[in-house]
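Engineer: Predicted model and sequence follow; I will ask about them next.
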Amino acid sequence: MGIVTPFPAVPKGVQVGFERAELTRILDLYGRMVAAGHWRDYAMDLGTDAAVFAAFRRAAERPEYRIEKRPALRLRQGMWALIGEGGAVLKRGHELGPVLAPVERRLVKLVEG
């Protein structure tokens, strides 16, 4: 018989993720941007230090926006960050709503124009 090697377990609490209300808010914005014809794809990365939601105009491009949740920064600048296509931090804060505000304002311009 062979030796069975157990799969290395990840300790609980190490992986950062989105809570249901946070993900609902992000996916609602994503759905409205898709309906406006601006975004076509998304990706999520749930790592040990950050959870990232990336929205793409096309799947083969860089993400237009990344929404990052970094709990280690919650007592400093805030754990939420909106990062643009070039990698610049566009908005940072303690609450998700104000961080998503620049994208929501852009959505209003897309729908009106």
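Structural biologist: That came through fine.
Engineer: Only C-alpha atoms from now on, for both contacts and neighbour counts.
Structural biologist: Noted.
Engineer: To which secondary structure element is the residue most central in space within the chain assigned?
Structural biologist: Nearest to the mean C-alpha position of the chain, by Cα atoms, centre = their mean, lies residue 53 at 2.3 Å. According to DSSP states H and E, residue 53 maps onto strand 51-56.
Engineer: Any chance you could list what contacts that strand?
Structural biologist: Strand 51-56 has contacts (Cα atoms under 8 Å, 6 or more residues apart in numbering) with 16-18, 30, 39-46, 62-70.
Engineer: follow-up on the earlier one: look up the closest residue to the residue nearest to the centre of the chain, ignoring the ones flanking it.
Structural biologist: residue 44 (4.6 Å; Cα to Cα, 6 or more residues apart in numbering).
Engineer: Put this next to the first one:
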Amino acid sequence: MNFQSPTSLPPRGGQDQVAFHRTELNVILSLYGRMVAAGEWRDYGISCLRDVAVFSVFRRTAEHPLYRIEKRPKLRNRQGQYAVLGMDGQILKRGHDLKTVLRVLERKLIRAVE
């Protein structure tokens, strides 16, 4: 009888992956909750990849996200590690502070009252 040891898998929470910190998720989910209450957003998805963490926002469950909030730690000392991208991939805002970067999306909540 031959015994084979199982192949080792890379650790899931290792340093090979970028993720949002709990405080960052609190800021993002706070905005998400307000936008859901306003009827603007309906679904979200989180991806943690090697170089980037992405929080995608959907108006409906669809193929393409309405907005993507990205965290790229390699850009921390340059343009800022946080960015908000539109549906077409255009960078709407980039910076070092997550709250100031997300203000570009909060403006969508402000509507003229008639």
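Structural biologist: Cool, the structure landed. If you're wondering where the values come from, they're calculated on a predicted model, not measured in any experiment.
Engineer: How close are the two chains, by TM-score?
Structural biologist: TM-score for the superposed chains, counting by TM-score structural alignment, normalised by the length of the first structure: 0.90, backed by 112 aligned residues with a Cα RMSD of 1.8 Å.
Engineer: residue in the first structure matching residue 88 of the second structure?
Structural biologist: Taking TM-score structural alignment, residue 88 of the second structure has residue 86 as its aligned residue in the first structure.
Engineer: Near its match, how many other residues are there?
Structural biologist: Residues near residue 86 of the first structure, counting by other Cα atoms under 10 Å, number 10.
Engineer: Checking my notes, it in a strand, right?
Structural biologist: No. Read with DSSP: H, G, I helix; E, B strand; the rest coil, residue 86 of the first structure is coil and lies in no strand.
Engineer: And stretch 40-60 of the second structure, what's buried?
Structural biologist: By neighbour count on 16 or more other Cα atoms under 10 Å, the buried set for stretch 40-60 of the second structure is 41, 43, 44, 48, 52, 53, 54, 55, 56, 57, 58, 59.
Engineer: wait, doesn't the fourth one sit right on residue 19?
Structural biologist: So the one you mean is residue 48 of the second structure. Yes. The criterion here is Cα atoms under 8 Å, and residue 48 of the second structure meets it with residue 19 at 5.3 Å.
Engineer: mind checking the end-to-end distance for stretch 58-68 of the second structure?
Structural biologist: Length of stretch 58-68 of the second structure, first residue to last, Cα to Cα, to the nearest Å: 9 Å.
Engineer: Show me how far that stretch is from its chain's centre.
Structural biologist: Stretch 58-68 of the second structure has its C-alpha centroid displaced from the chain centroid by 12 Å (Cα atoms, centre = their mean, to the nearest Å).
Engineer: what's the distance between residue 113 of the second structure and residue 106 of the second structure?
Structural biologist: 16 Å.
Engineer: all helices of the second structure, in order?
Structural biologist: Counting by DSSP state H, the second structure has helices at residues 22-37, 98-106.
Engineer: now these as CSV including distance to residue 10 of the second structure and mean neighbour count?
Structural biologist: Conversion of these to CSV gives the following (distance: least, Cα to Cα, whole Å; neighbours: other Cα atoms under 10 Å):
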stretch, distance to residue 10 of the second structure, mean neighbour count
helix 22-37, 23, 14
helix 98-106, 30, 16
